[in-house]
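1. give me a model of this one.
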Amino acid sequence: MADAAKIVAALGGPDNIIEIEPCITRLRTEVRDASRIDQAALRAAGAHGVMAAGNIVQVVVGPEADTIASDIDDLLDSA
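-> Model (predicted):
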């Protein structure tokens, strides 16, 4: 859950995340404001890579993408 919290913060916080879903080894994310994304913090949180195109961000986290996405959903639901 700690990695999930760090990823949420690096994506600009819960209010910046529109949608997040796992896709094999990635977290596919839509954010409101891409300028709030901290790619260095995403890497520090364990991301192997970050690809952004507009407000769509893919965070490569490896095979634990499903677990991290579930943890992030729990965090967003409680925010």
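2. contacts and neighbour counts: CA atoms only from here.
-> OK.
3. report how many residues lie close to Ala10.
-> 20 (other Cα atoms under 10 Å).
4. would you mark the buried spots in stretch 35-47?
-> Ile37, Gln39, Leu42, Arg43, Ala45, Gly46, Ala47 (16 or more other Cα atoms under 10 Å).
5. in the residues you listed, find the pair that's most separated.
-> Spanning the widest gap among the buried residues of stretch 35-47 are Ile37 and Gly46, at 15.0 Å by Cα to Cα.
6. could you also give me the structure for this second sequence? I'd like to compare it with the first:
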Amino acid sequence: MPTKAEKIVAGLGGIENIEEVEGCITRLRTELRDPSKVDEKALKAAGAHGVVKMGTAVQVVIGTDADPIAADIEDMMD
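-> Modelled structure (predicted):
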């Protein structure tokens, strides 16, 4: 069973599509290589309350567990 972080990574187009990720209170702030790979339905199925796209910057609104999820994603990027 994939973790919430793994589901979010998949919804963002895979780990190779993520350049940067940062937790910010209730959001994951990401910088993506190709924002067209974002699957909003998959992100919402993973628990996201919303997705905000601004060019290659994509914010995923997920609630108070944003920081631990960002840390999990950073671990996957290493």
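7. re the thing from before, among the buried residues of stretch 35-47 of the first structure, which are in helices?
-> With helices taken from DSSP state H, the overlap with the buried residues of stretch 35-47 of the first structure comprises Gln39, Leu42, Arg43.
8. return the closest of those with respect to Ser70 of the first structure.
-> Leu42 (17.2 Å).
9. pretty sure the closest one is touching Ile7, no?
-> Yes. Leu42 of the first structure is in contact with Ile7 according to Cα atoms under 8 Å; the separation is 5.8 Å.
10. what's the counterpart of Ala69 of the first structure in the second structure?
-> Applying TM-score structural alignment, one finds that Ala69 of the first structure aligns to Ala70 in the second structure.
11. and if you look at Gly12 of the first structure?
-> With TM-score structural alignment as the criterion, Gly12 of the first structure matches Gly13.
12. mind listing what the residue nearest to that match when sequence neighbours are not counted touches?
-> What sits nearest to Gly13 of the second structure in space, not counting adjacent residues and going by Cα to Cα, 6 or more residues apart in numbering, is Lys37, at 4.8 Å. The contact partners of Lys37 of the second structure, taken as Cα atoms under 8 Å, 6 or more residues apart in numbering, are Gly11, Leu12, Gly13.
13. in terms of helices and strands, where is the last one?
-> Using DSSP states H and E, Gly13 of the second structure maps to neither a helix nor a strand.
14. tell me the contacts of Asp66 of the first structure?
-> Taking Cα under 8 Å, 6+ apart, one finds Pro22, Cys23, Ile24 in contact with Asp66 of the first structure.
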